[in-house]
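Novice: Give me the fold of what follows.
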Amino acid sequence: MILPPDGTKACCVPGRGAVAGAAPAPMAQRAHPSVASVVVAIPGGQGTIGTDAPVFRADGEGPARRISLRPFRIDAQAVTNARFAAFVAGTGYRSDAERYGWSYVFRAFLPPGAAVESPPQTPWWAKVQGACWSAPEGPGSSTADRADHPVIHVSWNDAAAYAAWSGGRLPTEAEWEHAARGGDRKARFPWGADEPDDANAGHCNIWQGSFPQSNTAADGFAGTAPADSFAPNAYGLFNMCGNVWEWCADAFRVRSLSSMAKARNAVAASAGERVMKGGSYLCHESYCYRYRIAARTGHSPDTSAGHTGFRIAYDG
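Specialist: Down below sits the predicted model:
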């Protein structure tokens, strides 16, 4: 795990770093009626990616850059458990978490004293055998009461396979940021500039309290929230920040000539890392302040965890 210069760590799990065996074969592209969703048309033109006020310089958040985009479309919500279940039912697809036999679960969601292994730098994560998209906390858990929540424990490989099957694709990082800003190039959050915190908890699903010891769940959710929770942004998109991290199409890279950036890029390239955006229900300003539009991170394409999902984009 690469840490920012100020020592602040990310809430994210360590990446797996290498694919176990060949990546799943991509599904044939086709629009499938069982995955119908609200799709929003995003105007093309000039936009902005990044920020001139980066919080984590090592992540490559800045500087702000002007971009030109063609019109495209994007799902109003992250892909839900119900939609992913339709994909699996129609294809027999096995996710990376299922192929590996485990995925990372937030330890607080497990029974006290559960005998599970944790990464040394992030002891709040637990490597749970049998955890996957359909059993988010491991054997005995299910998504029966979470059909409208975003699917989790999905890798970039899984997201790309679903996207191809559904007739779409993963958004680029530039498209994701452009859509999240809702037409306001200077927007810090999808809803504007209002800073969410432990008391001001009405904008998004993030952590409230002292991470990782105590979550007051002032926003109403300790884990994932339904994919259409909270107010949408000006384009009508839900939960572009908070709730779950979202995979993008791009390879992760820091645009800098510094020695730190070169080292980070070497690690990312060797693992084939892909960009993730938006932060999750585990983000808090005191620790993982990455629920900002410009914030970003990267992980290997076979990495999965209980706070990682995706949404689909489509050519205009």
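Novice: From here on, just use CA atoms for contacts and neighbour counts.
Specialist: Noted.
Novice: How much space separates N215 from I206?
Specialist: Between N215 and I206 the computed distance is 10 Å (Cα to Cα, to the nearest Å).
Novice: Looking at the two now, which is surrounded by more residues?
Specialist: Taking other Cα atoms under 10 Å, N215 and I206 do not tie; I206 has more neighbours (32 against 18).
Novice: OK, contacts around the closest residue to the more buried one other than its chain neighbours?
Specialist: Closest residue in space to I206, ignoring its immediate chain neighbours: Y281 at 3.9 Å, by Cα to Cα, 6 or more residues apart in numbering. Contacts for Y281 (Cα atoms under 8 Å, 6 or more residues apart in numbering) come out as N205, I206, W207, A222, G223, T224, G242, N243, V244, H307.
Novice: let's see this one next to it:
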Amino acid sequence: MSCCTPGSSRGGNSSDAAAVPGPTWRQNTTATASGETVQVPVPLAAGEFDMGDNFGEGYPADGETPVHRVALSAFLVDPTAVTNGEFAAFVDATGYVTDAERYGSSAVFHLALDPSDTAICGWAAHARWWLEVRGACWHRPEGPRSDIEGRRDHPVVHVSHRDALAYCAWAGKRLLTEAEWEYAARGGHEARRYPWGDALAPAGVHQCNIWHGRFPVHNTLEDGYLTTAPAKSFHRNDYGLWSMVGNVWEWCADWFSPHYYRRSPQQDPRGAPFGMARVMRGGSYLCHDSYCHRYRVAARSSNTPNSSSGNLGFRCAADDSSLSFGDPAAPQ
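Specialist: The predicted structure is shown next:
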């Protein structure tokens, strides 16, 4: 979906992460060696829910229907997307080099970039608001003239599916399945359009970081942000999870198929057995109902696993049996 996140023409299959050594994930760990705090995961009990678009608002090619009953085993999920600070700790510990760094460029939204920047080396053919920028990567999100100072609590971006898997391997976690993601985003509620209800901005109060104004040329910044917001912005849903829609797209574990819901198993669905693209969920700061109404909890999108862009990140999960908990800590 080039309008959401531009697909990459890079060669090779980078969907499989190389083995990266690192510590296992421990609930009681509160800081890494670099001083970054570690997220306390939220335990979600096993349960059932109706997955898919209850409002008939999805794009046909995305395959948000039919609505179907899904049963999930208990699992754990991080309260926010992985932040720049957390990803920096991973890189400091392992020396990991992301796909964007290896390939030398990544996609940046045109209004986030200085128009005089000579690092621009191309644009997406069907979405010319996406510029390919030399040197753009997770710690240079708008290219070589930028950095993440003051944004260590923002979600990391410019990460491919392979990069997300490598972080998960190091941290002793995994990506959410698409079904787990939607279950978590709904926060225990059935048939809602958004995590908080059916109105986008109840009582005029913004609940997420999306585009306001005339896309893609003028953002009124009504919600306060042109690009990423801190990972703990706006309000948590009723499971204690932040920014499940808007802000950045989140990679999921599944291969994408627009027909998968027609044959999805009821118990712990894992997505199509193979494919060309991986599932993304949640929408981003660029979503606008004029072209991309994908900041709904049922909305789906996808991209090739070696793609990266300035609005694409990830959130981590773990199997319930992989950690030992007493009374779950309240989400921080």
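Novice: How close are the two chains, by TM-score?
Specialist: After superposition, the two chains reach a TM-score (TM-score structural alignment, normalised by the length of structure 1) of 0.88; 298 aligned residues with a Cα RMSD of 2.3 Å.
Novice: and the contacts of Y281 of structure 1 as JSON lines, adding secondary structure and distance to A180 of structure 1?
Specialist: Shown next, in JSON lines, are the contacts of Y281 of structure 1 (DSSP: H, G, I helix; E, B strand; the rest coil; distance: Cα to Cα, whole Å):
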{"residue": "N205", "secondary structure": "coil", "distance to A180 of structure 1": "15"}
{"residue": "I206", "secondary structure": "coil", "distance to A180 of structure 1": "17"}
{"residue": "W207", "secondary structure": "coil", "distance to A180 of structure 1": "20"}
{"residue": "A222", "secondary structure": "coil", "distance to A180 of structure 1": "23"}
{"residue": "G223", "secondary structure": "coil", "distance to A180 of structure 1": "22"}
{"residue": "T224", "secondary structure": "coil", "distance to A180 of structure 1": "19"}
{"residue": "G242", "secondary structure": "coil", "distance to A180 of structure 1": "12"}
{"residue": "N243", "secondary structure": "coil", "distance to A180 of structure 1": "14"}
{"residue": "V244", "secondary structure": "coil", "distance to A180 of structure 1": "14"}
{"residue": "H307", "secondary structure": "coil", "distance to A180 of structure 1": "19"}
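Novice: Please identify the buried residues of stretch 219-230 of structure 1?
Specialist: D219, F221, A222, G223, T224, A225, P226, A227, D228, S229 (16 or more other Cα atoms under 10 Å).
Novice: Map L221 of structure 2 onto structure 1.
Specialist: Aligning on TM-score structural alignment places L221 of structure 2 opposite A217 in structure 1.
Novice: neighbours around that match, how many?
Specialist: A217 of structure 1 is flanked by 17 other residues according to other Cα under 10 Å.
Novice: just checking, G7 of structure 2 touches S307?
Specialist: Yes. The pair G7 of structure 2 / S307 is scored as a contact, 5.5 Å apart, by Cα atoms under 8 Å.
Novice: which of those two has more neighbours?
Specialist: Neighbours per residue (other Cα under 10 Å) separate G7 of structure 2 from S307, with S307 holding more: 26 against 20.
Novice: How about the contacts made by that one?
Specialist: The contact partners of S307 of structure 2, by Cα under 8 Å, 6+ apart, come to P6, G7, S8, R10, V159, S160, H161.
Novice: Can I have the buried ones of those as a PyMOL selection?
Specialist: To isolate the buried members of the contacts of S307 of structure 2 in PyMOL, using 16+ other Cα under 10 Å:
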select buried, resi 6+7+8+159+160+161
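Novice: Need the contacts of S307 of structure 2 in TSV (columns: distance to T83 of structure 2).
Specialist: Shown next, in TSV, are the contacts of S307 of structure 2 (distance: Cα to Cα, whole Å):
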residue	distance to T83 of structure 2
P6	22
G7	23
S8	23
R10	25
V159	11
S160	15
H161	16
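Novice: which one of the contacts of S307 of structure 2 is nearest D50 of structure 2?
Specialist: H161 (26.9 Å; Cα to Cα).
Novice: what residue of structure 1 matches up with the closest one?
Specialist: Per TM-score structural alignment, H161 of structure 2 is aligned with W156.
Novice: show me the residues around that match that make contact.
Specialist: So W156 of structure 1 contacts W247, R274, S300, P301, D302, T303 (Cα under 8 Å, 6+ apart).
Novice: In three-state terms, label the fourth one for me.
Specialist: Assigned with DSSP: H, G, I helix; E, B strand; the rest coil, P301 of structure 1 falls in the coil class.
Novice: What's the separation between it and V19 of structure 1?
Specialist: In terms of Cα to Cα, P301 of structure 1 sits 8 Å off from V19 of structure 1.
Novice: These two: which is more packed in?
Specialist: Comparing P301 of structure 1 with V19 by other Cα under 10 Å, the one with more neighbours is P301, at 27 against 16.
Novice: The more buried one and R274 touch, don't they?
Specialist: Yes. The pair formed by P301 of structure 1 and R274 meets the contact definition of Cα under 8 Å, at 6.2 Å.
Novice: re the thing from before, for the contacts of W156 of structure 1, which one is nearest R57 of structure 1?
Specialist: R274 (17.8 Å).
Novice: To which residue of structure 2 is the closest one aligned?
Specialist: In structure 2, R274 of structure 1 lands on R278 (TM-score structural alignment).
Novice: just K186 of structure 1 next, same as before
Specialist: Aligned partner of K186 of structure 1 by TM-score structural alignment: A191.
Novice: can you count the residues close to W102 of structure 1?
Specialist: Using other Cα under 10 Å, W102 of structure 1 has 20 neighbouring residues.
Novice: Now do the contacts for it.
Specialist: With the criterion set at Cα under 8 Å, 6+ apart, W102 of structure 1 makes contact with K127, V128, Q129, G130, A131, C132.
Novice: Of those - the most surrounded one?
Specialist: When neighbours are taken as other Cα under 10 Å, the top entry among the contacts of W102 of structure 1 is C132 (32 neighbours).
Novice: And it? What does it align with in structure 2?
Specialist: So C132 of structure 1 corresponds to C137, using TM-score structural alignment.
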